[in-house]
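Visitor: missing the sequence, but the structure's below:
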């Protein structure tokens, strides 16, 4: 099993779930479409290249599965940060993945187990990240969506809502520069959230963020009408894939137009545990 591939899938899936999940939280969407259930989005991946299946050509030849997985984890910034900040979580992910591999579970099943844990870790850290890091985090996520939107509406829809029509392999569609920037930004954000300059969310920040969300919501409803419900129930987006993609982009574009501190506050609120 190509552990680097599995870990990258879990990493990217966590980011995507974060972006899409916030569009489906209770609150401003709920006022239009009723109760919203957050469903974690997982990207479907193609099988890795057969060259990696030749044991003696692999640099990991001779290593145990645990050693291979640990080696792969330490090649990815987010897992390095997790090992440093949350060693118990890091060990849990390591043990679960190796046990599932030994039990004959598929790559996707392992990804599905890893991804929610990474997502929870990232979202918790985002609450403590400084404003600039929060903005950079969301800007690069929007850049990913924009890049795939240029390929086509169907691809964008599958990227955002893989559970509906099946996902895509974003590595094949997102420019390497954006992928690299996202990983670098994420690592910086996670480290800043743990440092001496970490942010503390106040009641005043939450209240202002809620007001800003309430100000953004009517414009979206006016532009998209009943179709706004697609963000609460993506199944309603089948046949309206481009529109669904446009709505997600529109939402984040409006948020990022706010002054830095306020935009960061909205992002934190939308990604907070209380909004799930």
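Guide: Thanks, I have it. It should be emphasised that the depicted structure is a prediction, and the values quoted were computed from it without experimental measurement. Numbering: from 1, shown residues only.

Visitor: Could you use CA atoms for every contact and neighbour count after this?
Guide: Noted.

Visitor: For the closest residue to residue 123 other than its chain neighbours, list the residues it contacts.
Guide: Distances taken as CA to CA, 6 or more residues apart in numbering place residue 271 nearest to residue 123, at 6.2 Å, with adjacent residues excluded. Taking CA atoms under 8 Å, 6 or more residues apart in numbering as the criterion, residue 271 is in contact with 18, 22, 123.

Visitor: this is the comparison structure:
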């Protein structure tokens, strides 16, 4: 389950960054840094991981100079920022973890209202190529998502940061069983799409429904259990 769940989380900050850089054929590092100053989640990355931020920024500039497309830049940096955020979820407080996931699901639902194909590409960009939600979704929703990302990452290093315990892991392993059983009863063998999204081509609606159903069941749990299961699901 873990692998399939992990890739069902879309990252916004990398997409936003790549969207801006592609507007200017020859941006400088200074221009790039200034343009990102109003992106809450990018600012937290700059505060917490300056070396990582420089690496991503240099990578975007190099790819832009090499003539790579906007989507190619997005697809390259998105997994790197996803890995960072998944690590931060492990130490973020319960409320921030749950809010992060709620906003992620809200975006997936909004994308599916546009089309099942857009939704599938948003959730699983590595299968068919991604889409740019900055061009497709409501700006207010995107801003709220970036703020939730920033709050989560900042809280993950704050005074109330969380420590995952063996008891939490054991509870998550217990909590996930009835959810998977419920989804299996509803979707049958198609539940494998969570583990093998590459089999979702031609089943885009089903794949998107399944992802949302999974996370909505998780979010229906009491907040500590929901947060614990989210952390467990996206851990290595």
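Guide: Received, thanks. It should be emphasised that the depicted structure is a prediction, and the values quoted were computed from it without experimental measurement.

Visitor: what do we get in structure 2 for the residue nearest to residue 123 of structure 1?
Guide: Under the alignment defined by TM-score structural alignment, residue 271 of structure 1 corresponds to residue 234 in structure 2.

Visitor: Equivalent analysis for residue 184 of structure 1, please.
Guide: With TM-score structural alignment as the criterion, the equivalent of residue 184 of structure 1 in structure 2 is residue 147.

Visitor: quick revisit: shared with structure 2, which of the contacts of residue 271 of structure 1?
Guide: Cross-checking these against structure 2 gives 22, 123 as conserved contacts, using both residues aligned by TM-score structural alignment, their matches' CA atoms under 8 Å.

Visitor: Would you mind reformatting the contacts of residue 271 of structure 1 (as CSV) and adding columns for secondary structure, distance to residue 43 of structure 1 and neighbour count while you're at it?
Guide: As requested, the contacts of residue 271 of structure 1 are exported to CSV (DSSP: H, G, I helix; E, B strand; the rest coil; distance: CA to CA, whole Å; neighbours: other CA atoms under 10 Å):
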residue, secondary structure, distance to residue 43 of structure 1, neighbour count
18, helix, 13, 22
22, helix, 17, 22
123, helix, 19, 20
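
Visitor: Looking at the contacts of residue 271 of structure 1, which one is closest to residue 80 of structure 1?
Guide: residue 123 (16.8 Å; CA to CA).

Visitor: in structure 1, which helix has the most residues?
Guide: For structure 1, the longest helix by residue count, based on DSSP state H, is helix 203-224.

Visitor: same for the helix or strand following that helix, what does it pack against?
Guide: Scanning forward in sequence from helix 203-224 of structure 1 by DSSP states H and E, the next helix or strand is helix 241-256. Other helices and strands packing on helix 241-256 of structure 1, by 3 or more CA pairs under 8 Å, 6 or more residues apart in numbering; DSSP states H and E, are helix 131-149, helix 153-160, helix 203-224, helix 260-270.

Visitor: What are the buried residues along the next helix or strand after the shortest one?
Guide: Next helix or strand after helix 153-160 of structure 1 toward the C-terminus (DSSP H and E): helix 162-165. Using 16 or more other CA atoms under 10 Å as the burial criterion, the residues of helix 162-165 of structure 1 that qualify are 162, 163, 164.

Visitor: which ones are touching the last one?
Guide: Each residue near residue 164 of structure 1 by CA under 8 Å, 6+ apart is listed here: 158, 234, 235.

Visitor: In structure 2, what sits opposite the second one in the alignment?
Guide: Taking TM-score structural alignment as the criterion, the aligned counterpart of residue 234 of structure 1 in structure 2 is residue 197.

Visitor: which residues does that match contact?
Guide: Residue 197 of structure 2 sits next to 4, 124, 127, 207 when contact means CA under 8 Å, 6+ apart.

Visitor: swap in residue 163 of structure 2?
Guide: So residue 163 of structure 2 contacts 90, 91 (CA under 8 Å, 6+ apart).

Visitor: Go again with 6 Å.
Guide: Applying CA atoms under 6 Å, 6 or more residues apart in numbering, we find residue 163 of structure 2 in contact with residue 91.

Visitor: Fine, thanks again, bye for now.
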